[in-house]
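> Sequence and predicted structure, then a few things I'm wondering about:
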Amino acid sequence: MRNDYHTVKDYGESEIIIQKSRFLTYVNRAETEEEAQDFINSIKLKHKDATHNCSAYIIGEHDHIQKANDDGEPSGTAGVPMLEVLKKQGIKDTVVVVTRYFGGIKLGGGGLIRAYGKATTEGIAAAKVVERKLHHLMKVSIDYNWLGKVENEVRNSEYPLKDINYADSVEVNVYVKAEDESKFSDWMTEITNGQTKIEIVEKEFLEFEVN
């Protein structure tokens, strides 16, 4: 499983006007190439009358899938600068479509590169960037007499509390960053005087907005 990484929170869209041309940007998360292509096709269908529907996406733990499409704009002036924005911001598993309605004024190669780059940046800002951090869901099994202390300590700590299950013993489920597993276990052991059982239930990502 990959370590922490940045991606977009969810769907976002934006619009800018440059020299009377409208640039509509649509951004979404895509974890497979099929998801990216489906999103691109849905935007193309929505804007069948547009002059261009340019796209770019970057997918995979090591960015092994990277595609850019100029959709009729001069080669290298649309899809590539869009992809470069994704790479520069270090964003993974993201697809972007910039729809252009030509306003009658030609922008030239440099103007197009700047326009599509700016449109992509605006769209990403609208979708919002998050950091996905790998956490271990730790199950802390304790007797009921430790519940008050453990719950209070966890709620006032850096570790997000998922839930508490009440059975023969109490199971407190807490999210712990992968690198903090040992520190957390030692802390729980100290709090309960060693009267606890701690185990990893599963691994999953939690998302935190990036300013």
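Okay, I see it. Source: prediction; values computed, not measured.
> rest of the way, CA atoms for contacts and neighbours
Fine.
> show me what contacts residue 3?
Residues in contact with residue 3, defined by Cα atoms under 8 Å, 6 or more residues apart in numbering, are 133-134.
> Could you rerun that using 6 Å?
Shown in contact with residue 3 (Cα atoms under 6 Å, 6 or more residues apart in numbering): residue 134.
> show me where this structure has helices.
Remark: helices assigned in the chain by DSSP state H are 33-46, 79-88, 108-127, 147-155, 181-191.
> Make JSON lines out of these and add distance to residue 161.
Below are the helices of the chain laid out as JSON lines (distance: least, Cα to Cα, whole Å):
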{"stretch": "helix 33-46", "distance to residue 161": "32"}
{"stretch": "helix 79-88", "distance to residue 161": "33"}
{"stretch": "helix 108-127", "distance to residue 161": "27"}
{"stretch": "helix 147-155", "distance to residue 161": "7"}
{"stretch": "helix 181-191", "distance to residue 161": "13"}
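> Spatially nearest residue to residue 103, not counting backbone neighbours?
Spatial nearest neighbour of residue 103, excluding adjacent residues (Cα to Cα, 6 or more residues apart in numbering): residue 21 at 4.0 Å.
> what's the answer for residue 16, then?
Residue nearest to residue 16 in three dimensions, not counting chain neighbours: residue 23, with 5.3 Å by Cα to Cα, 6+ apart.
> and the gap between that neighbour and residue 165?
Going from residue 23 to residue 165 by Cα to Cα, to the nearest Å gives 51 Å.
> And for stretch 120-127, what's in contact with it?
For stretch 120-127, contacts defined as Cα under 6 Å, 6+ apart pick out 8, 10-14, 25, 82.
> take a look at this one as well, against the first:
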Amino acid sequence: MDTYLTVTSSAEYQLTEKRSRFLGFAMHVESEDEAKSIIAAYKKKYYDARHVCYAYVIGDDGKTTRANDDGEPSGTAGRPILGQIVSHDLTYTLGIVVRYFGGVKLGTGPLGVAYKTCMGETLNLAECEEKIITSTLIVSIPYTDADTAMRFIREAGADITQRDYDLQGTILTVSVRQDDECALRDRLSKILSLKFVEQD
């Protein structure tokens, strides 16, 4: 699979359960640092709330995850939020639920359900989009064979994102679907004058 699903527009949802208010937020994030920065901003904005709980999933493969209960009983907030992001098959996604305590204790079971429901409904409101995972190839090719290389690249459905020139010929930067990279490499390798430029 060389695609992933992510939130493309932020969404908000509000749930009231036994006088406690749960404010759900879902948004796209590119990195853990960005997620942490947004979480810090929300904690500052909702400084008067009892809890600002969150979870996020990062990476093309969705392998980087984090969940935080922010003082709620262990496993009742962060994990249900994370579970909803995962069950929606999302990555590069941050979910935050702010809780204003209403004076009535919910108990761990209903509390977990409230966080799960709030995040689930928030994600249902969010716009999501399938993104294609791409790889970058850089090739150096003499002018005489450049047209052939560019034809191979076009036929593979890849894009030339940058074109540079040196004394030897043309340097092409190519963006190709990850699943198509090996086939394109093999085909380009048949042009004996072509060299792959190693990236830093």
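Everything's here; your move. What you see is a predicted model, and the numbers here were worked out from it, not measured in a lab.
> re the thing from before, which of the contacts of stretch 120-127 of structure 1 has the most neighbours?
residue 82 (31 neighbours; other Cα atoms under 10 Å).
> which ones are touching residue 8 of structure 1?
With Cα under 6 Å, 6+ apart, residue 8 of structure 1 has these contacts: 29, 127-130.
> I meant to write residue 163 of structure 1 there.
residue 173.
> how does it look with 8 Å?
Counting by Cα under 8 Å, 6+ apart, residue 163 of structure 1 has contacts 172-174.
> got it, and residue 91 of structure 1?
5-8, 58, 129.
> what about burial for these, which qualify?
For the contacts of residue 91 of structure 1, a burial check counting by 16 or more other Cα atoms under 10 Å picks out 5-8, 58, 129.
> Looking at these, which are in strands?
Using DSSP state E, 5-8, 58, 129 are the members of these that sit in strands.
> would you turn the residues you listed into JSON lines with distance to residue 40 of structure 1?
Putting those into JSON lines (distance: Cα to Cα, whole Å) gives the following:
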{"residue": "5", "distance to residue 40 of structure 1": "23"}
{"residue": "6", "distance to residue 40 of structure 1": "21"}
{"residue": "7", "distance to residue 40 of structure 1": "18"}
{"residue": "8", "distance to residue 40 of structure 1": "16"}
{"residue": "58", "distance to residue 40 of structure 1": "13"}
{"residue": "129", "distance to residue 40 of structure 1": "20"}
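> Name the nearest of these relative to residue 141 of structure 1.
Using Cα to Cα, residue 5 comes nearest to residue 141 of structure 1 of those, at 31.0 Å.
> ok, and the contacts of residue 163 of structure 1 in structure 2?
When you map those onto structure 2 and apply both residues aligned by TM-score structural alignment, their matches' Cα atoms under 8 Å, the shared contacts are 172-174.
> residues contacting the residue nearest to residue 16 of structure 1?
15-17, 98-101, 116, 119.
> how near is it to residue 172 of structure 1?
Distance of residue 23 of structure 1 to residue 172 of structure 1, given as Cα to Cα: 50 Å.
> try residue 22 of structure 1
For residue 22 of structure 1, the distance to residue 172 of structure 1 - Cα to Cα - is 53 Å.
> how near is residue 56 of structure 2 to residue 160 of structure 2?
Relative to residue 160 of structure 2, and taking Cα to Cα, residue 56 of structure 2 is found at 33 Å.
> okay, the two: which has more neighbours?
Neighbours were counted for residue 56 of structure 2 and for residue 160 using other Cα under 10 Å; residue 56 has more, 31 against 16.
> So that one is in contact with residue 34, correct?
No. When contacts are counted by Cα atoms under 8 Å, residue 56 of structure 2 is not listed as touching residue 34 (10.8 Å).
> Nearest residue to the residue nearest the centre of structure 2 in space, ignoring adjacent ones along the chain?
Nearest to the mean C-alpha position of structure 2, by Cα atoms, centre = their mean, lies residue 92 at 1.9 Å. Of all residues not flanking residue 92 of structure 2 in the chain, residue 58 sits nearest, at 4.4 Å (Cα to Cα, 6+ apart).
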